[in-house]
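Peer 1: Coordinates for the following, if possible.
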Amino acid sequence: MMLPPRCAVAAMQPQALQGNRLHRCCEEVKGVDGADWRDMGIACRHEFRWNVNPAHDLHIVNGFVSGRNRRDLAMTIKGSCLCGGVRFEIDAARSLTFCHCSNCRKLSGAAFASYVHVDADKFRFTSGEQLIERFESAPGSFRNFCRVCSSTVPGKAAYLTTVSIPAGLFDDDPGVRPKLHVFVSSKAPWWEIADSLPQHDKWVPGFAPPSQQ
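Peer 2: Predicted coordinates:
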């Protein structure tokens, strides 16, 4: 089967094309209802990965996508720890924040730590959960890390509905940009905040642990 040289579909999921033909470059592939990728929130073919569930009848025929579950075409955003043992993926991120508390500064070894926050139902580990150890950095506050490379890895506080992911773990663009600073009252004395993002002395209102509200 010969595909157009610019078409990235075969490289992404060749089995989805078996027995079918693709007459147009994937830039022009449309869904069964005629909507193109831009209508699905995808800017171009290179920003999208196939995530085909074999239980679904998703396939391409003459350049058109068919299948019962259109969510199989959704983008996933991937990340991993330094050694690659712990891997995860998300469907979408809510926000990216900077924390200047002393614990986060010591954990990151930097002036502040950067976290991407994701709804728990949009996050999943794909490998390496058995490598994750926990450290109680403050009473009732646990930090997860990879026991092989010591990278801080995603974790969820019991009182929150979101998972906090160290932003540096992402292998793909998480799709969010810095939103605010927290715990600026504890910031490193050798660092000055030069941006115009909102600053909070401690917790963002409404997000403090129950014991500190």
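Peer 1: CA only for contacts and neighbour counts going forward, please
Peer 2: Fine.
Peer 1: elements contacting the longest helix seen in the chain?
Peer 2: Taking DSSP state H as the criterion, the chain has its longest helix at helix 102-108. Applying 3 or more CA pairs under 8 Å, 6 or more residues apart in numbering; DSSP states H and E, we find helix 102-108 packed against strand 113-119.
Peer 1: which helices and strands does the helix or strand just after the strand it packs on pack with?
Peer 2: Counting by DSSP states H and E, the element after strand 113-119 in chain order, helix or strand, is strand 123-127. Judged by 3+ CA pairs under 8 Å, 6+ apart, strand 123-127 is in contact with strand 87-90.
Peer 1: Second chain to compare with the first, below:
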Amino acid sequence: MSDDRAGTTGDAAAGETADSRLASRLRELARRTGRRYSAGHDRPLGGYLASMAGFGAYTAAWATAVRLRGTPVPDRPQPWDVVLTSVATFRLSRLLSKASVTSPLRAPFTRYVGPQGPAELHEEADPKGGKDAVGELVTCPFCTSVWVVSTLTAGQLLWPRATRTAMGALTALAGADALQLAYGALVSRTTGDD
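Peer 2: Model (predicted):
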């Protein structure tokens, strides 16, 4: 009986060794791929991979919620919904990734560089502690918009009235911002202030 146990233990040790060798090979392959891809620049490929996995899990959770609720998915989006979603996504993405007031949400992953446009900030990703990929995500309105549009799309399927009301408010805010900028430019031109 002790021989059987010894054989089982030996098989487990051999399996762990094979697993650790495979893991080691995969890590080395990832390092070589990262070095070749980055061309001497510091690119957080592991962080990007984690972001993609997180986004996949996030959208899978929304899809599961929509399916469990039994909400029918339309054959195609209505043109007005596309316009409303586009403008709302633009405004909410800029609010989350650039606005001064939301900087406390970005601060753990970024560092302040200076002002950038009306009521917006220029921040850079913090390269320390693996925060660079998250810092890039939260300071990039293009990156943030992927998450925002997914959330708004799921919201339209699960809570259409509330989501369209929120999107209407964000669209009105974008319109108000455009009017503020146009007014500021007009005043500046008529008073000669540049």
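Peer 1: Could I get the TM-score for this pair?
Peer 2: Scored against TM-score structural alignment, normalised by the length of the second structure, the superposed chains reach a TM-score of 0.23; 87 aligned residues with a CA RMSD of 6.0 Å.
Peer 1: thinking again about what came up before, buried residues in the longest helix of the first structure?
Peer 2: The neighbour-count check on helix 102-108 of the first structure (16 or more other CA atoms under 10 Å) flags 102, 104-105 as buried.
Peer 1: Can you tell me which of these is closest to Ala11 of the first structure?
Peer 2: Cys104 (39.9 Å; CA to CA).
Peer 1: Closest to Gly31 of the first structure out of the buried residues of helix 102-108 of the first structure?
Peer 2: Of all the buried residues of helix 102-108 of the first structure, Gly31 of the first structure sits closest to Cys104, with 45.1 Å by CA to CA.
Peer 1: In this structure Phe145 of the first structure contacts Arg134, no?
Peer 2: Yes - using CA atoms under 8 Å, Phe145 of the first structure is in contact with Arg134, at 6.4 Å.
Peer 1: which of the two has more neighbours?
Peer 2: Phe145 (20 against 15; other CA atoms under 10 Å).
Peer 1: got the contact list for that one?
Peer 2: Neighbouring residues of Phe145 of the first structure by CA atoms under 8 Å, 6 or more residues apart in numbering: 132-135, 151-153.
Peer 1: center of the second structure - which residue?
Peer 2: Nearest to the mean C-alpha position of the second structure, by CA atoms, centre = their mean, lies Thr144 at 4.4 Å.
Peer 1: Can you tell me how far that one is from Gly46 of the second structure?
Peer 2: 18 Å (CA to CA, to the nearest Å).
Peer 1: Also Arg111 of the second structure?
Peer 2: Taken as CA to CA, the span from Arg111 of the second structure to Gly46 of the second structure is 21 Å.
Peer 1: I'd say Ser145 of the second structure and Leu96 touch.
Peer 2: No - Ser145 of the second structure lies out of contact with Leu96 (CA under 8 Å); the separation is 9.4 Å.
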